[in-house]
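J.: this one's sequence-less:
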């Protein structure tokens, strides 16, 4: 059972307990490393991984993680998070609030598929490790049966727009090169493809991997916790949100709504006109 912070503090615990950073006067330590050793040495993705997982990624693995961040950076104003940030920029609020408006739309539905896929991949891998006589295909089939029974969607497969997403092809090529070099196992990439193939067979139509699916497989290859996935995607898509919000701010258009100001694009389906009864 979770305890409140006050209860824990009353037992002599510190208020904030962290293994991430140790900050003192004229000294900043990150995961045991002096900050001055990290500045100018680590890449952005290496620093991100160090903060999240406590270790420094090799340069090749870090470039692969950075490729995931680049791939998810922007998907145009049709993406809800970007559209919201652009609309916010036309309403005269501060720029950081415009960015926050876009970021705050990222969650389970928009931006959460990678976390769902990673969770599924980690569960699948754990079952394979627990019983080495099981075949990957059988475990995947059982997982898909469970999803269908509970009417849950498989995250990371399918896209409303793309059927040959250029981001997917590139990320697979980069990841498979590291598999050949022995930098990553490739087990999660195979697992993701097994899920895609079996789902395609069940649906009797072409099913494509999407950016969330391949990003999930790569992040599992790097042993990143599934719970971090939405945050990582927010950092990735945040780049596009910042750029689009700035562009809209510079356009100096005011109060742009979610759709053009045309009566035929908005339909009222409520009660007919009515009036409150007069009180005597």
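T.: Structure received. Please read all numbers here as calculations on a predicted model, not as lab measurements.
J.: switch to C-alpha atoms for all contacts and neighbour counts from now on
T.: Fine.
J.: where along the stretch 1-150 of the chain do the helices fall?
T.: For the stretch 1-150 of the chain, the helices defined by DSSP state H, counting those that start in this stretch cover 5-10, 35-38, 44-53, 59-71, 80-89, 95-103, 113-130, 136-149.
J.: could you give the angle of the longest one to helix 136-149?
T.: For helix 113-130 and helix 136-149, the angle between their directions (axes from the mean of the first three to the mean of the last three CA atoms, to 10 degrees) works out to 130 degrees.
J.: which secondary structure elements does helix 113-130 contact?
T.: Secondary structure elements in contact with helix 113-130, counted by 3 or more CA pairs under 8 Å, 6 or more residues apart in numbering; DSSP states H and E, are helix 136-149, helix 187-203, helix 211-221, helix 229-251.
J.: same deal with the last one?
T.: Contacts of helix 136-149 with other secondary structure elements, assessed using 3+ CA pairs under 8 Å, 6+ apart, are made with helix 113-130, helix 187-203.
J.: Any buried residues in the longest one, and which?
T.: Under the neighbour-count criterion of 16 or more other CA atoms under 10 Å, helix 113-130 has 113-122, 124-125, 128 buried.
J.: Is it possible to get TSV of those residues that adds distance to residue 70?
T.: Output for the buried residues of helix 113-130, formatted as TSV (distance: CA to CA, whole Å):
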residue	distance to residue 70
113	17
114	15
115	18
116	21
117	20
118	19
119	23
120	24
121	23
122	24
124	28
125	27
128	32
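J.: tell me the contacts of the closest residue to residue 76 other than its chain neighbours?
T.: Spatial nearest neighbour of residue 76, excluding adjacent residues (CA to CA, 6 or more residues apart in numbering): residue 82 at 6.9 Å. Shown here is residue 82, whose contacts under the criterion CA atoms under 8 Å, 6 or more residues apart in numbering are 76, 102, 240, 241, 244, 245.
J.: got the end-to-end distance for stretch 241-261?
T.: Taking CA to CA, to the nearest Å as the measure, stretch 241-261 stretches 24 Å from start to finish.
J.: Would you mark the buried spots in it?
T.: Under the neighbour-count criterion of 16+ other CA under 10 Å, stretch 241-261 has 241, 242, 243, 244, 245, 246, 248, 249 buried.
J.: second one coming, line it up with the first:
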């Protein structure tokens, strides 16, 4: 067996000379997000130390994802969504984190398990955002008002027995987060075409379903987010980022105050996501207080 011996250590290799016209070049990640060297870290053109202490995390989130700092209104609304969506007591993701932690998973692994449960039925703002875009596309294509297109799509989804993402919440019925998010969006002058479409779809449910089907928190995040200029996948990222705070807290609490192998006894038990397990009788934090 022929081997070439070298005193060079892994990582010491010198880059191959690249001549003009060469089809190949040394491997590198091509990115418009950031770069770094021994002395600097630059994010979308800004030195990280200039950003540090001068912008909020909501500002920074917008910068990293969209490439520019947000307007004050968009920054405030982004921050509001992060606060509004960060914690939701026991939900599929937080319960998953607790079960993973009870099995001995490390914090990062438990949080990853919780993030993995954010799917079609939990924590989505991207799916209602795509639906609202579909209404706008239908209105533009057919040359009809947005409200007419909204009513038509609600009726068609009902006829197909298709779930309307972003509407109804099995636990709240009328999600308490929605009114605050839409109200703040109105106040900041953000509400535009997509908030109007979401409201038109909610109005249309009364005729189609015979009752009002309320816009829920992720649905309001979807329409407000579109009016802020976010793409649907960026809204999913926003939810993952803010909800990860909650998932960390649930894992840390589970690891520090509970025994492992939660619910392993062979006895009848109420399912952990039932509201019977989530009311004030099972909460031992601070009493109600106000800012």
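T.: Looks like it arrived, so ask away. Model, not experiment: these values are computed from the prediction.
J.: aligned partner of the residue nearest to residue 76 of structure 1 in structure 2?
T.: Under the alignment (TM-score structural alignment), residue 82 of structure 1 pairs with residue 94 of structure 2.
J.: again with residue 207 of structure 1
T.: Aligned against structure 2 by TM-score structural alignment, residue 207 of structure 1 finds its counterpart in residue 213.
J.: number of nearby residues for that match?
T.: 20 (other CA atoms under 10 Å).
J.: Was I right to think it contacts residue 168?
T.: Yes - the pair residue 213 of structure 2 / residue 168 is scored as a contact, 5.7 Å apart, by CA atoms under 8 Å.
J.: how about residue 196 of structure 2, what's its match in structure 1?
T.: Under the alignment (TM-score structural alignment), residue 196 of structure 2 maps onto residue 190 of structure 1.
J.: Equivalent analysis for residue 52 of structure 2, please.
T.: In structure 1, residue 52 of structure 2 lands on residue 39 (TM-score structural alignment).
J.: Over to residue 69 of structure 2?
T.: Aligned partner of residue 69 of structure 2 by TM-score structural alignment: residue 56.
J.: Ok, residue 38 of structure 2 next?
T.: For residue 38 of structure 2, the equivalent position in structure 1 is taken to be residue 25, counting by TM-score structural alignment.
J.: Against residue 35 of structure 1, how distant is its match?
T.: When distance is defined by CA to CA, residue 25 of structure 1 is 13 Å away from residue 35 of structure 1.
J.: Please identify which of the two sits among more neighbours.
T.: Under the neighbour definition other CA under 10 Å, residue 25 of structure 1 and residue 35 were set side by side, and residue 35 has more, 14 against 5.
J.: Contacts only, for the more buried one.
T.: For residue 35 of structure 1, the contacting residues are 28, 29, by CA under 8 Å, 6+ apart.
J.: Quick one: map residue 104 of structure 2 onto structure 1.
T.: Taking TM-score structural alignment, the alignment pairs residue 104 of structure 2 with residue 92 from structure 1.
J.: Please name the residues that touch its match.
T.: residue 254.
J.: Residue 32 of structure 1 too?
T.: Under the criterion of CA under 8 Å, 6+ apart, the contact partners of residue 32 of structure 1 comprise residue 21.
J.: got it, and residue 155 of structure 1?
T.: For residue 155 of structure 1, the contact set (CA under 8 Å, 6+ apart) comprises 113, 114, 116, 117, 212, 213.
J.: Mind filtering those down to those shared with structure 2?
T.: Of these, the ones still in contact in structure 2 (both residues aligned by TM-score structural alignment, their matches' CA atoms under 8 Å) are 116, 117, 213.
J.: doesn't residue 153 make contact with the second one?
T.: No - in this structure, residue 117 of structure 1 sits apart from residue 153 without contact. The criterion is CA under 8 Å, and the distance is 10.0 Å.
J.: which one of the helices and strands packed on helix 113-130 of structure 1 lies closest to residue 176 of structure 1?
T.: Residue 176 of structure 1 lies closest to helix 187-203 among these, at 8.5 Å (CA to CA).
J.: How far off centre is the closest one?
T.: 20 Å (CA atoms, centre = their mean, to the nearest Å).
J.: Kindly provide the distance from the residue nearest the centre of structure 2 to residue 126 of structure 2.
T.: Computing the C-alpha centroid of structure 2 and ranking residues by CA atoms, centre = their mean puts residue 239 first, at 1.5 Å. Using CA to CA, we find residue 239 of structure 2 at a distance of 9 Å from residue 126 of structure 2.
J.: Report the set of residues contacting both of those two.
T.: Where contact means CA under 8 Å, 6+ apart, no residue is in contact with each of residue 239 of structure 2 and residue 126.
J.: Structure 2: which residue goes with residue 137 of structure 1?
T.: Using TM-score structural alignment, the partner of residue 137 of structure 1 in structure 2 is residue 147.
J.: Now do the contacts for that match.
T.: By CA under 8 Å, 6+ apart, the contact list for residue 147 of structure 2 reads 197, 200, 201.
J.: Just the buried residues out of these, in ChimeraX syntax.
T.: In ChimeraX, this line selects whichever of those come out buried by 16+ other CA under 10 Å:
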select :197,200,201
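J.: Adding distance to residue 173 of structure 2, write the contacts of residue 147 of structure 2 out as CSV.
T.: Output for those, formatted as CSV (distance: CA to CA, whole Å):
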residue, distance to residue 173 of structure 2
197, 20
200, 18
201, 16
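J.: What is the nearest of the contacts of residue 147 of structure 2 to residue 207 of structure 2?
T.: Using CA to CA, residue 201 is the member of these that sits closest to residue 207 of structure 2, with 10.6 Å.
J.: Would you confirm that that closest one contacts residue 152?
T.: No - using CA under 8 Å, residue 201 of structure 2 is not in contact with residue 152; the gap is 9.1 Å.
J.: Roughly how far does the closest residue to residue 209 of structure 2 other than its chain neighbours sit from residue 251 of structure 2?
T.: Among residues not flanking residue 209 of structure 2 along the chain, residue 158 sits closest, at 7.8 Å (CA to CA, 6+ apart). Note on residue 158 of structure 2: its distance to residue 251 of structure 2, by CA to CA, is 39 Å.
J.: just residue 233 of structure 2 next, same as before
T.: Using CA to CA, one gets 26 Å for the distance from residue 233 of structure 2 to residue 251 of structure 2.
J.: for residue 50 of structure 2, same thing?
T.: Look at residue 50 of structure 2 and residue 251 of structure 2: by CA to CA, they are 33 Å apart.
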